[in-house]
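In: sequence and predicted structure are below.
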Amino acid sequence: MEPKGHILVVDDEPSMRTALSILLRRKGYHVSQAGSGREALEIVRHGHCDMVLTDLKMEGVDGMELLRQVKAISPHTEVLIFTAYGTVASAVEAMKLGAYDYIGKPFDEEELLLKVARALERKALVREVQELKAELKGHRGAQEIIAKSEAMREVLAKVAQVAPTEATVLIEGESGTGKELIARAIHWASPRRNQPFIPINCSTLPETLLESELFGYEKGAFTGAERGRKGLFEAAHQGTLFLDEIGDMPSSLQGKLLRVLQEGEVRRLGSTKPIRVQVRILAATNQKIEHLVAHGVFREDLFYRLNVVRIPIPPLRSRVDDIIPLAHHFLEIYRKKTKKEIKGFSQEAVQALLNHPWPGNVRELENAVERGVILARSLYITPQDLSLGLPPYSGIVPGDSMTLKELQRRHILSVLQQHGGNQAKAARELGIGRNTLWRRLKQYGLLP
């Protein structure tokens, strides 16, 4: 059996080194030993090592210095520090320097093995994300995939796994989370990368127009059809068709989509002749499809066809580590567009960005940064430039206790009020689609 990973055990006590090595080898790991920090550095410099398991207190090069130098030589090698002399301060310092974790002696064997397994899983995750980004390098929009948070790294790792396959993928996430960007990443990292990627939003077109767009039509199929036209399935032949907001697809078209998935052929409107197509389907939704199935709005058999691999994209509010990197990414874009000399965000603006609930997710963040760049009067964007605060009418005062859903509701209503009830302008300000805004207002009981 191939070893699960190469672990270097570093301790100046031979008995501890031996005991740890035996434990790890029994679990299938390849293990090397070093009796000092200096010896460990020689091993790291001259050979591949997935993880270093080191004591903190050693003569000469101690565990903390070893951590610093290992990260300088091999940044992606995970380091786990153990010690009988640990303090909170030393643990914090170790984590700041890049240690995966810090464990005190004597330690529980199961706890140690769990930490080792998780550290190596993280290393594999980081490697998959790096490989995916290398695959996507040079593609338009690929650089916009910011994955500092663990949640987004897991998303990209799944993208890397599914991209080389032919599997149908269902991408779930709130409006503005970047579902189409993930779909494009899957396409660009797939064997179909040199073939068409064709997106269509199922919620923006009337039923009859959506049907003709997807399946095409023959001359005379309906009034105004003066000549035949290929549908998007034919146009995407050998490539990828991305069906955005699939949950809004009319039930009459769901059956036709199911037939395409099952039989690999389409029939244009006005024709009985089947046309073979070889298309990979990626679908996305901001709704819970299971709920639509339960209410008879979405076909169960189509759901199972689409739900071969599911990739949920977390909302921005649950991946706080991505907010500031994304903000700086958008700042760079709009600084170049406006040719304004802006160095960054004030400390107060950074705090405002981190505290905002982002109901419109990444799209709303991009809009806020663009607004901040345009309105900034100094070298640093301020909270006033971002205009993230709710107006007084919302009733929010310090100490208010409310759910996130209620906070989002108030924010949406305040923006709508600012624009005099104009839904198109409010949706643009919030960074969400008009249909999403319409659904939210209907949920709030403000529409019939």
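Out: Perfect, I can see it now.

In: could you use CA atoms for every contact and neighbour count after this?
Out: Noted.

In: name the nearest residue to residue 274, ignoring sequence neighbours.
Out: If the residues on either side of it in the chain are set aside, residue 274 comes closest to residue 267, at 4.9 Å by C-alpha to C-alpha, 6 or more residues apart in numbering.

In: my guess is residue 171 is in a strand, correct?
Out: Yes - secondary structure of residue 171, determined by DSSP: H, G, I helix; E, B strand; the rest coil: located in a strand.

In: hmm, residue 142 is touching residue 185, no?
Out: Yes - using C-alpha atoms under 8 Å, residue 142 and residue 185 qualify as a contacting pair, with a distance of 6.8 Å.

In: who's more crowded, those two?
Out: Comparing residue 142 with residue 185 by other C-alpha atoms under 10 Å, the one with more neighbours is residue 185, at 24 against 19.

In: dump the residue contacts of that one.
Out: Counting by C-alpha atoms under 8 Å, 6 or more residues apart in numbering, residue 185 touches 136, 142, 159.

In: give me the neighbour count for residue 212.
Out: Counted with other C-alpha under 10 Å, residue 212 comes out at 18.

In: and the longest helix seen in the chain, which residues are buried?
Out: Of all the elements of type helix in the chain, the one with the most residues (DSSP state H) is helix 109-136. When neighbours are counted by 16 or more other C-alpha atoms under 10 Å, the buried residues of helix 109-136 are found to be 112, 115-116, 119-120, 122-123, 125-126, 128-133, 135-136.

In: swap in stretch 190-205?
Out: Judged by neighbour count using 16+ other C-alpha under 10 Å, the buried positions of stretch 190-205 are 190, 192, 193, 196, 197, 199, 200, 201, 202, 203, 204.

In: make JSON lines out of these and add distance to residue 332 and secondary structure.
Out: JSON lines is the format used below for the buried residues of stretch 190-205 (distance: C-alpha to C-alpha, whole Å; DSSP: H, G, I helix; E, B strand; the rest coil):
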{"residue": "190", "distance to residue 332": "29", "secondary structure": "coil"}
{"residue": "192", "distance to residue 332": "31", "secondary structure": "coil"}
{"residue": "193", "distance to residue 332": "28", "secondary structure": "coil"}
{"residue": "196", "distance to residue 332": "30", "secondary structure": "coil"}
{"residue": "197", "distance to residue 332": "27", "secondary structure": "strand"}
{"residue": "199", "distance to residue 332": "27", "secondary structure": "strand"}
{"residue": "200", "distance to residue 332": "29", "secondary structure": "strand"}
{"residue": "201", "distance to residue 332": "29", "secondary structure": "strand"}
{"residue": "202", "distance to residue 332": "32", "secondary structure": "coil"}
{"residue": "203", "distance to residue 332": "32", "secondary structure": "coil"}
{"residue": "204", "distance to residue 332": "31", "secondary structure": "coil"}
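
In: got another, please set it beside the one above:
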Amino acid sequence: MHNIMIICPDQSPLKESEKWLSRYGFHVNTSATIEQANRYYEWSEFHLLLIDQDSIASLENASSLLPSHLRRIVLDARPSLSTGVDSMAQGAIYYLPLPTDSETVLKHVVNALEQHDDTPQTDEATPSQQSDEDAFTLGTASSGIIGQCAPMQALFSDMRKIAGTDVTVLIRGESGTGKELVAKALHNLSHRHNQPIISVNCAAIPDNLIESELFGHEKGAFTGASTSHDGLIYAADKGTLFLDEIGELPLEAQARLLRVLQEGEIRKVGATQSTKVNIRLVTATHRDLIAMVRQGLFREDLYYRLYVMELLLPPLRDRGDDISVLSQMLLEKACQKHKRPIYHYNRAFDKAIRSHHWPGNVRELENAIERAVILSPPERVEAANLKLASHQSSTQQGTATLTQQGKTFTGTTLDDYLKYFVQTHQSTMTETQLAQSLGISRKSLWERRQKLEIAKK
């Protein structure tokens, strides 16, 4: 049987948890204050602590009064991003709003107990263990990647297991899910964290320059090469190289990258001698590399070199309560960016966000919240200013028909036309020509490709 301590004032909504947690088979004790719990109980008897933020808000050294080994969930009747970050930094596994329904609390209680051995530990821990835990905790703001849902916890578990190795990692997930954040977190958890991490977006570099950018070139290797250039792989020596959108890497560059992985050396464009490098390679893609292998667009031997360890990022729509936590953080960030007072994260705003499908994932969420901050009045952030409903209703309107080069286009938005135009012309036009024809920059075209998932032929 698991022993749970609840610390909360008598009038707290958390007080009700004692009854139904007991019904589920937990042995529950309650205390009004931390001092009372210290006086009457031995902390070593408990597996988990549920604590009302009001019980510790007035205590300057509340964290020091609680044993470091005891896992805890903090619940707050006035939740805020800053309090949540502080609570997680001080050892809380979860930070939840009050009042909270019994099903939500039960789910987090079970998750917290399953994350560790059921046997209570002593307060003693080695200095190295304490410093490692304090320095970088996945799922908190300090790690750069936030998440408490089950898919994210599974991801964090895998990350902890592989971070200390030099194994090659392939990160897969939809566009906008935060693949680069995962790569940086892996680097920060690794023994290479004091060395550089070099991030390269393979889709953002023109095909004729990618080899020079990655592998370097000698002076005079091609027209315009007036000086020698070391390349980004060499810059990542002894550190981590992150290749985002690896599926966009040209076949010639794929062959060179394969040699780096097999031999641990690079040869500059135009050079006769190779240079040894020691890198940890992390790659990412939203594309189906196996399908690309079948189509001859990706080298099979390179695929199996990259597919040593795979990390899967869940889409935002599958992350449950994480959506609200991320939204609160992004709302505060947008307010600070645009020098607005910090808006209260209200229920209507949250409901609008939770009801949207978010095909663009976290990137789309961040843009929508920034839009709402800019358009809302000073006293209140308004859900209507997310502009989500108008976007959804536009897809229900009558379609417009447009004929070009003998083909008929049927769609409702500019994005529909852009996707049609690129897919129709990409076999006969370069990326630069496509961008010029559409009246946008090459970078904007690449961003639209990612957002609309328009694969290159």
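Out: Everything's here; your move. Computed from a prediction, not measured in an experiment: that's the story for all the values here.

In: where does the TM-score land?
Out: Put the two chains on top of each other and the TM-score (TM-score structural alignment, normalised by the length of the first structure) is 0.66; 345 aligned residues with a C-alpha RMSD of 4.1 Å.

In: rewinding a little: tell me, the helix or strand just after the longest helix of the first structure lands on which residues of the second structure?
Out: Sequence-wise, the next helix or strand downstream of helix 109-136 of the first structure (DSSP states H and E) is helix 150-162. Residues 150-162 of the second structure are the counterpart of helix 150-162 of the first structure, counting by TM-score structural alignment.

In: next, the mean deviation of the matching stretch compared to the first structure.
Out: After superposition onto the first structure, stretch 150-162 of the second structure lies on average 1.6 Å away from the residues it aligns with, using mean C-alpha distance after the TM-score superposition for the first structure.

In: and that stretch, which residues are buried?
Out: By neighbour count, and taking 16+ other C-alpha under 10 Å as the criterion, the buried residues in stretch 150-162 of the second structure are 151, 152, 153, 155, 156, 159, 162.

In: quick one: which of these is nearest to residue 274 of the second structure?
Out: Taking C-alpha to C-alpha as the measure, residue 162 is the one of these closest to residue 274 of the second structure, at 29.5 Å.

In: still on that earlier bit, who does the longest helix of the first structure touch, helix- and strand-wise?
Out: For helix 109-136 of the first structure, the helices and strands in contact under the criterion 3 or more C-alpha pairs under 8 Å, 6 or more residues apart in numbering; DSSP states H and E are strand 78-83, helix 150-162, helix 179-188.

In: and the contacts of the first one?
Out: The contact list for strand 78-83 of the first structure (C-alpha under 8 Å, 6+ apart) reads 50-57, 63, 67, 94, 98-105, 116, 119-120, 123.

In: over to stretch 307-314 of the second structure?
Out: Contacts of stretch 307-314 of the second structure with the rest of the structure, by C-alpha under 8 Å, 6+ apart, involve 151-152, 155, 158-159, 167-174, 177-179.

In: ok, now stretch 255-268 of the first structure?
Out: The set of residues that contact stretch 255-268 of the first structure without belonging to it, under C-alpha under 8 Å, 6+ apart, is 212, 215-218, 230-231, 233, 273-279, 299, 301-302, 305.

In: how far out from the middle of the chain is it?
Out: Here the centre of stretch 255-268 of the first structure is set off from its chain's centre by 31 Å, with C-alpha atoms, centre = their mean, to the nearest Å.

In: so which bit of the second structure is that stretch matched to?
Out: Here stretch 255-268 of the first structure aligns to the second structure at residues 255-268, judged by TM-score structural alignment.

In: the residue most central in space within the first structure and residue 287 of the first structure: what is the separation?
Out: A centroid search over the first structure (C-alpha atoms, centre = their mean) returns residue 152, at 3.7 Å, as the residue closest to the centre. As for residue 152 of the first structure, its distance to residue 287 of the first structure is 20 Å (criterion: C-alpha to C-alpha, to the nearest Å).

In: pretty sure residue 311 of the second structure is in a strand, no?
Out: Yes - assessed by three-state DSSP, residue 311 of the second structure belongs to a strand.

In: neighbours of it, how many?
Out: Here the neighbour count serves as a burial measure; for residue 311 of the second structure (other C-alpha under 10 Å) it reads 19.

In: buried among the contacts of strand 78-83 of the first structure? Make that a PyMOL selection.
Out: Paste this into PyMOL to select the buried members of the contacts of strand 78-83 of the first structure, with burial taken from 16+ other C-alpha under 10 Å:
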select buried, resi 50+51+52+53+54+55+56+57+63+67+94+98+99+100+101+102+103+104+116+119+120+123
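
In: looking at the contacts of strand 78-83 of the first structure, which are in helices?
Out: Per DSSP H, helices hold the following members of the contacts of strand 78-83 of the first structure: 63, 67, 94, 116, 119, 120, 123.

In: just put those residues in TSV and tack on distance to residue 77 of the first structure.
Out: Compiled in TSV, these are given as follows (distance: C-alpha to C-alpha, whole Å):
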residue	distance to residue 77 of the first structure
63	15
67	10
94	14
116	12
119	9
120	9
123	7
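
In: using the three-state scheme, assign the spatially closest residue to residue 385 of the first structure that is not a sequence neighbour.
Out: For residue 385 of the first structure, ignoring the flanking residues on the chain, the nearest one in space by C-alpha to C-alpha, 6+ apart is residue 372 at 4.5 Å. Applying three-state DSSP to residue 372 of the first structure yields a three-state assignment of helix.

In: so residue 372 of the first structure touches residue 388, yeah?
Out: No - the pair residue 372 of the first structure / residue 388 is not scored as a contact, 9.9 Å apart, by C-alpha under 8 Å.
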